[in-house]
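In: Sequence and predicted structure below; questions after.
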Amino acid sequence: MSKKKSVKRPTPTALQREVDQLDRELAALIQQRADLIQVATELKAAGNTVDGLIDDDQRIESLAQKSRGALPPQEIRSIFREIFSGCRNVAARLKVAFLGPEYSYSHQAAIERFGQSAELVPVATIAAVFEEISRGTCQFGLVPVENSSDGRVTDTLDMFAKQPLKICGEVQLRIHHCLLAKCDRAAIREVYSKPQALSQCRNWLAKHLPQARVCEITSTAAAAQLATQQAGVAAIASRAAGVNYGLNFAAENIEDNPRNVTRFAVIGNESGKKTGDDKTAMMFQTEHKPGALADAMNIFKRNRLNLTWIESFPVSGGDQEYLFFVEMEGHESELKIRRTIAALEKKTIRFEVLGSFRKMTPTD
């Protein structure tokens, strides 16, 4: 009977040498990529078609799905998001407006989409995000559209009605709320957060902190900052806010809905490029008469379009008149959507294609 051969394990010194060599190779390859993206950006500015080298989402998703090893897909996405963000900013500094302040969920979503090498610009209101794009001071903006627990974000729909910029991307972010404080949970007398976050944790608060006074504030990050300054005050905010402000985690994942997701729209001046896995958003208003809405909605059925989102929104100053926001599977360049657009333009009194963009899955 033959003896089993033992596998020789590398020594710690050999392992360290191998890791150091890989680190040097990685740094050199990242620099080579940055140089190529700089050339691609210059070619694009000169009118050449090189979008495939510059558009990041599809490439990152493909790398995450095909990668095999100890790192899960989400970690691969995060690593390549930062590499791509840094390479892109060597050629042209990207400015992105988001609903601030920093360490809010909007800030977290902006990092998820653009990476931290982009210049992320916090502004005070959703309207201000739209204004930054319209004035040309930022190339992109990021605004919340809907939450799986609380529904639509009224301020965002109102701005699309007033200033219909293009949706060119989306971020679906799983929202995990933390109870943050300087004191122990037993000493908490007041809990601050924005109304939506408080609403998403109302059952947990009623069960675990029934005596605490619930107070509304403008943002989750502002609540976290307040919790650092006042005794007995806690905040409902993100993990990132807790780490940044040095707060204790009195409880984590306190959202009532474990599948709590907020969807953000990336807005700019152009639609996203066709990827083969897209959605298209539209906004329209019909005449205020019997059957007008049914006639418009039948157009989607005739063209075999699957709607993924529909919202009604009252027209400002109107008398029981509504705008309708819809999303469907497919890109606006596809024939069946072009037919739908042509038919809706005839059946509506106001119509806007808000943009096409790649479908994204929720991320933590």
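Out: Perfect, I can see it now.
In: Going by C-alpha atoms from here, please, whenever you check contacts or count neighbours.
Out: OK.
In: Return the list of helices and strands in contact with the longest helix seen in the chain.
Out: Counting by DSSP state H, the longest helix found in the chain is helix 12-45. Helix 12-45 sits against helix 51-54, helix 73-91, with contacts defined as 3 or more CA pairs under 8 Å, 6 or more residues apart in numbering; DSSP states H and E.
In: Give the next helix or strand downstream of the host helix or strand of Thr280.
Out: In this structure, Thr280 sits in strand 278-285 according to DSSP states H and E. Moving toward the C-terminus from strand 278-285, the next helix or strand (DSSP H and E) is helix 292-302.
In: what angle separates the following helix or strand past that next one from strand 278-285?
Out: Next helix or strand after helix 292-302 toward the C-terminus (DSSP H and E): strand 307-314. Strand 307-314 runs at 30 degrees relative to strand 278-285, counting by axes from the mean of the first three to the mean of the last three CA atoms, to 10 degrees.
In: got another, please set it beside the one above:
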Amino acid sequence: MNLDDLRNQIDSLDSEIVKLLNERINVVLKIGEEKKKEGAEIYVPSRERAVFDKIRSLNGGPLPEESAHAIYREIMSAALALETDMKIAYLGPEATFTHQAARNKFGVSVDYIPTSTIAEVFDRVANRAADYGVVPVENSTEGAVTHTFDQFATTPLKICAEIYLPISLTLLSRHRKDEISLIFSKQEAFGQCRAWLAGNMPNAKLSPVESTTKAVQLALETPGAAAVASVMASDMYDIEVLAENIQDMQGNTTRFLIIGQDFSAATGNDKTSVMFGVKHKVGALYDALSVFKADNINMTKIESRPSRNKNWEYYFFVDIDGHADDPEVKRALEALQEHCTVMTVLGSYPKAEM
């Protein structure tokens, strides 16, 4: 075939692809109508996982797996936007890592609502001003985001999905590196690139602000200033990248949670999050955690936070492998309840790929 023949073949394939995409959307809209009749959730994480797994198994190349995933993410995003006026609240403003994580999960077609605090994300979802919320919960370098854990102690909302986002930090400025005397960023971002900044920008003053996006805005307004932020912020605010991947640890990753009104159905590869308190006596926590060992359930995380009800009493947050509806997990949770003064299953949801 010559070049014209190959281009004609592309045109023919594009026509078929567009036709099939619209046929797929029409089926999705019918499914959406049935969900609304039943009062069911439009976004179903377990079904999303099944679709991605199916696409992965069908894709024989040469299309890369990551590209196939990205394409279908946007196909499903368009479908969600057509099924309902879906709104996603997130810890803003725009171009923060939470915004990036939200878009990685829900695509570009749904509506996003930036908030100034994690508490506001929870409030908007609880009051149904947003369908879902996206909040950070832990970073592989800096540890837990305690504000997120604290919110779960006072809300009926559930965790329905999780996201792992590799954090790549960049130095952004409209000045040359040797002209920079002041660097803005979020405190956590400074913590993740402290050694690089000390070695490469030793004379620059570090000024913490509430978000990496605010840092970029200030860097654009302030003479001799730069910002540590994401490359997404560079694109959005048209500011030059002076250095990439300046985080001290490659592989630095933040975990985000998707919160909603209910948690997901089982997929066979799930995680369950539980919050509980124990009696103030010797061995109480040991006795509580032993229920997971008894049923051979792997505990992947434990975090403690003050209960705020009484001094020196704590809530414990635990992640375990499995779904709350799995027989062994259900049995373990029932046993855990006997050791606790309070116990809540915060959610069961598909494990995200790290």
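Out: Arrived safely. From a predicted model like this one, the values you see are computed outputs, not experimental measurements.
In: just to revisit the earlier point, deepest of the helices and strands packed on helix 12-45 of the first structure, which one?
Out: Mean neighbour count (mean count of other CA atoms under 10 Å) peaks for helix 73-91 among those, with a mean of 19.
In: once aligned to the second structure, how far is that one on average?
Out: In this overlay with the second structure, the average offset of helix 73-91 of the first structure from its partner residues is 1.2 Å by mean CA distance after the TM-score superposition for the first structure.
In: quick one: contacts of that helix?
Out: 30-31, 33-35, 37-38, 41, 54, 56, 60-61, 63-65, 67, 94, 112-118, 363 (CA atoms under 8 Å, 6 or more residues apart in numbering).
In: Quick check: Phe80 of the first structure vs Phe351 of the first structure, distance?
Out: Phe80 of the first structure sits 38 Å away from Phe351 of the first structure, going by CA to CA, to the nearest Å.
In: same thing with His176 of the first structure?
Out: According to CA to CA, His176 of the first structure stands 37 Å off from Phe351 of the first structure.
In: for Asp256 of the first structure, same thing?
Out: 38 Å.
In: repeat for Glu132 of the first structure
Out: Computed as CA to CA, the Glu132 of the first structure to Phe351 of the first structure distance reads 24 Å.
In: more crowded one of the two?
Out: More neighbours surround Glu132 than the other of Glu132 of the first structure and Phe351, with 21 against 18 (other CA atoms under 10 Å).
In: quick one on the thing from earlier: got a markdown table for the helices and strands packed on helix 12-45 of the first structure, with distance to Asp278 of the first structure too?
Out: Formatted as a markdown table, those follow (distance: least, CA to CA, whole Å):
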| stretch | distance to Asp278 of the first structure |
| --- | --- |
| helix 51-54 | 16 |
| helix 73-91 | 19 |
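In: circling back to that earlier point, what span of the second structure is the strand holding Thr280 of the first structure aligned with?
Out: Counting by TM-score structural alignment, strand 278-285 of the first structure lines up with residues 270-277 of the second structure.
In: List the buried residues of that stretch.
Out: For stretch 270-277 of the second structure, a neighbour-count test (16 or more other CA atoms under 10 Å) marks Asp270, Lys271, Thr272, Ser273, Val274, Met275, Phe276, Gly277 as buried.
In: Equivalent analysis for stretch 330-350 of the second structure, please.
Out: Buried residues in stretch 330-350 of the second structure (16+ other CA under 10 Å): 332-333, 335-337, 339-340, 343-350.
In: Find me the equivalent region of it in the first structure.
Out: Counting by TM-score structural alignment, stretch 330-350 of the second structure corresponds to residues 338-358.
In: try stretch 64-80 of the second structure
Out: Aligned using TM-score structural alignment, stretch 64-80 of the second structure spans residues 72-88 in the first structure.
In: Any idea how far that stretch is from the middle of the chain?
Out: Distance of stretch 72-88 of the first structure from its chain centroid, counting by CA atoms, centre = their mean, to the nearest Å, is 15 Å.
In: Ok, stretch 30-39 of the second structure next?
Out: With CA atoms, centre = their mean, you get 27 Å for stretch 30-39 of the second structure.
In: That stretch: which residues count as buried?
Out: Residues of stretch 30-39 of the second structure classed as buried: Gly32 (neighbour count, 16+ other CA under 10 Å).
In: can you check stretch 173-188 of the first structure too?
Out: For stretch 173-188 of the first structure, the neighbour count (16+ other CA under 10 Å) marks 173-183, 185, 188 as buried.
In: What is the distance between stretch 147-167 of the second structure and the centre of its chain?
Out: Per CA atoms, centre = their mean, the centroid offset for stretch 147-167 of the second structure relative to its chain is 9 Å.
In: which other residues reach the match of stretch 330-350 of the second structure?
Out: 164-170, 270-275, 277-287, 292, 295-296, 299-300, 303, 330-332.
In: One more: stretch 114-124 of the second structure?
Out: By CA under 8 Å, 6+ apart, the surrounding residues in contact with stretch 114-124 of the second structure are 89-94, 99, 130, 133-135, 147-148, 151, 155, 157, 259.
In: For that stretch, grab the matching residue range in the first structure.
Out: Against the first structure, the aligned range for stretch 114-124 of the second structure is residues 122-132 (TM-score structural alignment).
In: just how off-centre is the matching stretch within its chain?
Out: For stretch 122-132 of the first structure, the separation from the chain centroid amounts to 16 Å (computed by CA atoms, centre = their mean).
In: try stretch 263-279 of the second structure
Out: In terms of CA atoms, centre = their mean, the gap separating the centre of stretch 263-279 of the second structure from the centre of its chain is 17 Å.
In: what comes into contact with it?
Out: Residues outside stretch 263-279 of the second structure that contact it (CA under 8 Å, 6+ apart): 44-46, 49-50, 153, 158-161, 284-285, 288, 314-326, 339-351.
In: any idea how far Gly69 of the first structure is from Arg17 of the first structure?
Out: Using CA to CA, Arg17 of the first structure is found at 21 Å from Gly69 of the first structure.
In: Who has more neighbours out of these two?
Out: Neighbour totals were compared for Arg17 of the first structure and Gly69, and Arg17 leads with 12 against 6 (other CA under 10 Å).
In: Show me what that one aligns to in the second structure.
Out: Using TM-score structural alignment, Arg17 of the first structure pairs with Asn8 in the second structure.
In: Please apply the same query to Ala223 of the first structure.
Out: So, by TM-score structural alignment, Ala223 of the first structure is matched to Ala215.
In: And its match, how far from Lys177 of the second structure?
Out: Ala215 of the second structure is 16 Å from Lys177 of the second structure, by CA to CA.
In: got it, and Arg255 of the second structure?
Out: Arg255 of the second structure sits 31 Å away from Lys177 of the second structure, going by CA to CA.
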